[in-house]
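>>> turn this into a structure:
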Amino acid sequence: MPNPHQPSHYRHDIDGLRAIAVLLVVFCHMELPFFSGGYIGVDVFFVISGFLITKIIYRELQEGSFTFRHFYIRRIKRLLPALVVLLAFCAVAFAATLSPHDLEKFTASMVWVSLFAGNFYFWIHHGGYFSENAKEAPLLHTWSLAIEEQFYFIWPIALLLLIRLLPLRVLPWLLLIALAVLTYASELALNYSMGASYYLLPTRFFELMIGAVLAVWWNKLPMPGKYFSLVVSIAALASIAFFAVTLDAQSRFPGFNAFYVCVATAALLYCGQQVHNPIARLLSLRPMVFIGLISYSLYLWHWPLLVWLNYRGIELSVIGLVVTFLTMLLAAWLSWRFVEQPFRKNTFSLKRLTLTWFAAPVATLLMVSYVTQHYQGFPARFDYQTVEIEKALNSFSNVIRGECHSSFRQRHQQPTTDCQLGDSDAKKTGFLFGDSHANHFTGFLDNVGKAAGIRITDYTMDQCPPIFGLSWGSSSYRAQGCKQRNQQAQKFIKYQNPDYVFLAASWPHYRSRFVFRDGVHLLSAEEIEQEVYEKKRETMLFITGFNAKPVIIKDIAYAGSHDPKCTLKNTMFSTERNCLLNHNHNTMMINIIERLASEFEDLYVIDAKQFYCDGIYCQAELEGIPLYRDNDHLNHVASKLLGTLYLSSGAWISPSP
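Alright, predicted model coming up:
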């Protein structure tokens, strides 16, 4: 998040660097080619902000002129007026656009954003930064603003204490050690939670620290020479461009990847002081400086505009993209000229600023959010069909099943017969295990179990396919956790001896990046297929060895970039968007299931796609009910509907082909 703060000697090249940062973010969010990693622009901003703010604080602390009152007056004047104006505009624009449930989430997010805790809200309610539902959160981008403000509540106090308690010659070295520890901790945290690592301060602290460390070392470093600064600047700028092009939504981030970007940014800041540096001169060109000056407002306004267009299903042509970008620039300039600039130049007391731009907006937004929650997003704005469609979309099997479904952090939970599907009084028993795709079939199996007289225990966990002995995960650590989880499923089968074992998952495919063998990451399609087949066969042998019938549930059609709310938005906005999906086929699992079916006579296969897919396309709805809740999961209402259709087809379980 851009956070400009001019030092005593103004440097045009820093505004140019801000321009690069904000354009990377904007072009990434506009989904332009070659900018899949443009989100690193936020990390560039973090370094710039940490450098400039620390330079001011460090100088004032040494001079004895630093006061928290003046510091926070500057912060409030710089950030809050533009943010509050944006919130006011968004409240009006999205109140007339969002569905009832989405309006509830939006008004709640405004409260969190106004309290500089938006990063927690978006982590809790949207999970990953690149999840599909995150594209419809108008204030998602303000997570970075929360990170910076949380940093500035901690950093001045920490720096003040360090200066008072330590000799000045020790401080720079201590900060370097702390920086190394925090960077390694950020990389390590990615093994536990990618979402939390992306959104929360502890794993982002090192990025602002890189700028802060540069500021503390500034007067101890020699002035870079002309040729040295040119070579280093070119290498640094090329590094930023490289990561902007090569990183994507699947990359490990922040961690070491963010560290490389931040070091490159620090190098540009350091070398930019050399007046004969051509890269610094390039960054100091008037168009670059102009965009840098409005970068904070541009960052604030670009994302809500994109969300508004996306939510209404407006697809942009090349001309549309150009017009949208120019509209962003205009909104940013207006905000900078008539909101940012006047407040930066005028004098206000801390009390007046706090009451006007913090306390009053927070109180207003709390009231707005309370009324919106109380009236459940004002569903009377829409007809009955629209409201029912949205209820289906927001029926989440993982929420409905509660502790029967686990996140990775809860992987040590044991299977329990308290988690029951189907006929609770039946003598026949079943056991469902697998990942979140097994969880989204709980509605399906609940209907099947009731009709067939089976009492089914469900035991599911995110990103853990039901294949015994398979090392599967985004890291070797997570792969080991999945193996341990499946070992607990093995024990349940062994000691509870169910009649049926249902296995469902987002099954591995040829492009899977998560398969390990003996700690080695498998990349070739042949190795991946062979490893999955062998472990899947061992799983079948284990299940049939205890006289249970294995039932494999094939995966749903992956929706890709399809909007799961397509049906809802057609009814909301009276449009006729094409909601069909491409029928994609997991060729690897088709081959593996065919091989297993020829070996195991008792193996059954369920394929729910038969009810909404043909050879080419898949429906996004059945009987007026949308099938998906995101691009990769069924909603619970649709899951139960598919179970009913399966039963009405004449058999509760179909023999495998």
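>>> every contact and neighbour count from this point should use C-alpha atoms.
Noted.
>>> on the three-state scheme, A249 is what?
Three-state assignment for A249 (DSSP: H, G, I helix; E, B strand; the rest coil): coil.
>>> other residues contacting stretch 31-42?
Applying C-alpha atoms under 8 Å, 6 or more residues apart in numbering, the external contacts of stretch 31-42 come out as 1-2, 20-29, 144, 243-249, 258, 261.
>>> mark which of the residues you listed are buried, thanks.
Buried residues within the contacts of stretch 31-42, counting neighbours by 16 or more other C-alpha atoms under 10 Å: 1-2, 20-29, 144, 243-245, 247-248, 258, 261.
>>> now stretch 349-368: buried residues?
350, 353-354, 357-358, 361-362, 365-366, 368.
>>> narrow these to those in helices?
350, 353-354, 361-362, 365-366, 368 (DSSP state H).
>>> next, format the buried residues of stretch 349-368 as CSV and append distance to T324.
Below are the buried residues of stretch 349-368 laid out as CSV (distance: C-alpha to C-alpha, whole Å):
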residue, distance to T324
L350, 37
L353, 33
T354, 34
W357, 29
F358, 31
P361, 29
V362, 30
L365, 28
L366, 32
V368, 29
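>>> tell me how far K55 lies from S233.
21 Å (C-alpha to C-alpha, to the nearest Å).
>>> higher neighbour count, the two?
S233 (25 against 22; other C-alpha atoms under 10 Å).
>>> any idea how far the strand or helix carrying that one is from the middle of the chain?
Element membership of S233, judged by DSSP states H and E, is helix 226-246. Relative to the chain's own centre, helix 226-246 is displaced by 28 Å; criterion: C-alpha atoms, centre = their mean, to the nearest Å.
>>> what is that helix packed up against?
In terms of contacts (3 or more C-alpha pairs under 8 Å, 6 or more residues apart in numbering; DSSP states H and E), helix 226-246 is packed against helix 255-271, helix 278-283.
>>> out of the ones you listed, which is closest to F441?
helix 255-271 (34.9 Å; C-alpha to C-alpha).
>>> next up, for comparison:
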Amino acid sequence: MKYRSEIDGLRAFAVLPVILFHAGFGLFGGGYVGVDVFFVISGFLITGILADDLDRGTYAILDFYERRARRILPALFFVIAVSIPVAFAVMMPRQALDFAQSIIATVTFTSNILFWVEADYFAPTAELKPLLHTWSLAVEEQYYIVFPLLLALLWRIGRGATVWVIGAVAVASLIACQWAVTRHPEAAFYLLPFRAWELFVGSLCAFYMRAGPRTGHDAPALAGLALILGSIFVFDDHTPFPSVYALAPVLGTALILVFAQSGTLTARVLSFRPFVWVGLISYSAYLWHQPLFAFARIPMISAPSPALMLGLSAASLGLAYLSWRFVEGPFRNRSAPVLGRRGVLFSVVGVAALALLAVGGYGQVSRGYKALLGHLHPAYLTSGATVERAIASHANTSDPAPDAPCIRGFKRLNDAARTMAQDCAKAHGPGVMVLGDSHSIDLFRLLARRQHVPFILGINSAGCRPAAAGNSCSYQDVVDLVAGNPDLIRVVIFEQAGFYLLRDMAGDPGSREMFQRVSVYDTVPDFPFDAGAIDAMIGYLAELNAQVPVVVFGPRIEPHLPPETIMRGDCGQPIPIRDGLIGVFERLDTELARRATAAGLVYVSQNEMIGFDFSRDFGDCDRLFWSDGDHFSDEGEAYFGDRVTLIPEALALTADAWSRRSDHR
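Now for the predicted structure:
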């Protein structure tokens, strides 16, 4: 294909917004669309090259793969290799384990699948993944594996049929993308079937340009540039993407490829020498920027300054030039006496791939290079063990009171729970029931450790809330139990996660992700209450309160910070609570107290009882009090339990109600 300098200039308009978006500059809130621009350009160029080969009869799949290997692999493997010792310097074992997995996935062209499984692209935790950006390379590499074979097959059928088939597949992919973006947004973002249409739009542009002489037109070319720039500055991380919204940067790129011919104003702008220079090094710049940003953020608690991120953005261009000059260039030169030989190329990249796979494999086997990191950074190994212990405690199902047979927790009100309740009521009198979702598991375990009373029955199951009670939840069974056995339970204490009683700013049901999407450096929005969820909770508890006294233990303040963030770097650093977060849960606490009191329920504020002080209530250098962003760890249950006098208070607050019920029986 004929070289077009404006395409290199267009690459600058793709890579710079991506870099500045990842650097955290809000002006470039839609900078991620630069990847979509790259997809269209890639589809355009690859289709043009392959079609030329097919027309000339020089098509050879091995030649194509050699060209792609020269273009992609040396620089990619070099950046990964340089990143490995830096990772050892700044990562804790659990982070290093994730990094090792991403090395393997990147080398095997499956990193998009890995990050689909584990990472929301727009979540703040994604900022700490040095190889996150390789998902787009994996999409292109998967396309390179499939498309040349498909095109060669269709070419035998006919040129017209080829265009129609690829056009139909592109439309089907776009429809699938639009369907998936609201149902499986991570899959829509990361996976080839939902991104293929963008590459195929580039293919269709290539077919159009090959159909006959084409002349440039300023109006559509400028419109295309406006669509790309508009996407960059108007879109943000709340834009449903990709979806029909992606048509803006995709069609904008297509208009430039087709109409920004030499001599047009758009072509002259894009051919401006600085833009072309950035375009030439754009691949290496794309490779370098994310590791630089991630490794800068990992050891930091406070926000990286804009000056630092701008400096790292410039550094990514400097490193890009060096790797373009000394890595990309020599390997792409097929006339070079040594590296130009196919056998040498495949040998070098093959050995490099095996070496990187070995490093990644060892990282998995060693659970994050524990021995190595323990030698280099003993404090990191201690911190890593603290993190792992805290995370593991969330799945702890051990008996918190093994010496107390009448203090037991169950996921549902089954026959074993009923039998225990009846036997223990005979032995000790009416007991205390702790009811709710996974947050009530924390509460049950915390109260079980204290043993304020001899009979505590926990009915606690993750995901079981009155607003989302499925067949596996026991809420109605609890009502039936206490209605039929009035002397079995003295008081029911209820707790559920607070974020499920909120909605995000788009009006969707509350989730952990709506907090995780807010960087630790930003302000949490005033998330509105979920009136339906609150109504369901209060309505159910009022129904239960008609049978047995109910105490609502209000939702805790949920910091929504991962353990690695808490233990990152020097564990003595103060941990920043996002601005506005405490206010969200204080407002929710006030609203629930009002609603519960109006419904005749007793309400106890967990936040007032515990009195969270997050200057000390995350943990210390040896302990973490949170197993994730909203659950207590085992050590947290012990730590916060010293402040919780809930059972004595609940019994006192409901004494009159219990007495009146007893008088009526």
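>>> returning to that earlier point: with respect to W333 of structure 1, which of the buried residues of stretch 349-368 of structure 1 is nearest?
Comparing the buried residues of stretch 349-368 of structure 1 against W333 of structure 1 with C-alpha to C-alpha places W357 closest, at 20.8 Å.
>>> tell me the counterpart of that closest one in structure 2.
By TM-score structural alignment, W357 of structure 1 lines up with V349 in structure 2.
>>> go on, F66 of structure 1?
With TM-score structural alignment defining the correspondence, F66 of structure 1 maps onto Y59 in structure 2.
>>> burial measure for L588 of structure 2, as a count.
Neighbours of L588 of structure 2 (other C-alpha under 10 Å): 23.
>>> contacting residues around the closest residue to it other than its chain neighbours?
In this structure, L588 of structure 2 finds its nearest non-sequential neighbour in F529, 7.3 Å apart by C-alpha to C-alpha, 6 or more residues apart in numbering. By C-alpha under 8 Å, 6+ apart, the contact set of F529 of structure 2 is 501-503, 588.
>>> out of the helices and strands packed on helix 226-246 of structure 1, deepest packed?
helix 255-271 (a mean of 22; mean count of other C-alpha atoms under 10 Å).
>>> give the aligned range of that one in structure 2.
Under TM-score structural alignment, helix 255-271 of structure 1 corresponds to residues 243-259 of structure 2.
>>> same question, stretch 293-306 of structure 1
Under TM-score structural alignment, the match for stretch 293-306 of structure 1 is residues 280-293.
>>> which residues are contacting the matching stretch?
For stretch 280-293 of structure 2, contacts defined as C-alpha under 8 Å, 6+ apart pick out 8, 11-12, 15, 19, 22-23, 75-76, 79, 83, 127-134, 309, 312-313, 316-317, 319-321, 323-324.
>>> give me that answer again for 7 Å
Contact with stretch 280-293 of structure 2 is made by 8, 11-12, 15, 19, 23, 75-76, 79, 83, 130-131, 133, 312-313, 316-317, 320-321, 323-324, as judged by C-alpha atoms under 7 Å, 6 or more residues apart in numbering.
>>> circling back to that earlier point, the match of F66 of structure 1: what's it in contact with?
50, 53.
>>> and it, how far is that from V602 of structure 2?
78 Å.
>>> how about I175 of structure 2?
51 Å.
>>> of these two, which one has the most company?
When neighbours are counted by other C-alpha under 10 Å, I175 of structure 2 and V602 differ, and V602 comes out ahead with 19 against 15.
>>> and for the residue lying closest to the more buried one once chain neighbours are set aside, the neighbour number?
Using C-alpha to C-alpha, 6+ apart and skipping residues adjacent in sequence, the residue nearest V602 of structure 2 is V551, 4.8 Å away. Counted with other C-alpha under 10 Å, the neighbours of V551 of structure 2 add up to 26.
>>> pretty sure V551 of structure 2 is touching R490, no?
No: V551 of structure 2 is beyond contact range of R490, at 11.0 Å (criterion: C-alpha atoms under 7 Å).
>>> would you tell me what the next helix or strand after the lengthiest helix in structure 1 is?
Counting residues, the longest helix found in structure 1 (DSSP H) is helix 68-95. Using DSSP H and E, the helix or strand that follows helix 68-95 of structure 1 in sequence is helix 100-114.
>>> so what angle separates the directions of the helix holding S233 of structure 1 and helix 255-271?
An angle of 150 degrees separates the directions of helix 226-246 of structure 1 and helix 255-271 when computed by axes from the mean of the first three to the mean of the last three C-alpha atoms, to 10 degrees.
>>> what's the matching range in structure 1 for stretch 29-46 of structure 2?
So stretch 29-46 of structure 2 is aligned with residues 36-53, judged by TM-score structural alignment.
>>> could you pull out the strands for the stretch 301-450 of structure 1?
Assigned by DSSP state E, counting those that start in this stretch, the strands in the stretch 301-450 of structure 1 fall at 405-406, 420-422, 428-434.
>>> list the helices and strands the longest one packs on?
Under the contact criterion of 3 or more C-alpha pairs under 7 Å, 6 or more residues apart in numbering; DSSP states H and E, strand 428-434 of structure 1 touches strand 454-461, strand 500-504.
>>> so can I have a markdown table of the ones you listed showing mean neighbour count and distance to A178 of structure 1?
Formatted as a markdown table, these follow (neighbours: other C-alpha atoms under 10 Å; distance: least, C-alpha to C-alpha, whole Å):
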| stretch | mean neighbour count | distance to A178 of structure 1 |
| --- | --- | --- |
| strand 454-461 | 28 | 35 |
| strand 500-504 | 23 | 45 |
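>>> aligned against structure 1, show me the partner of I84 of structure 2.
Match for I84 of structure 2 (TM-score structural alignment): A91.
>>> what residues does S114 of structure 1 make contact with?
V362.
>>> how near is the aligned partner of it in structure 2 to P148 of structure 2?
Mapped onto structure 2 by TM-score structural alignment, S114 of structure 1 lines up with V107. According to C-alpha to C-alpha, V107 of structure 2 stands 21 Å off from P148 of structure 2.
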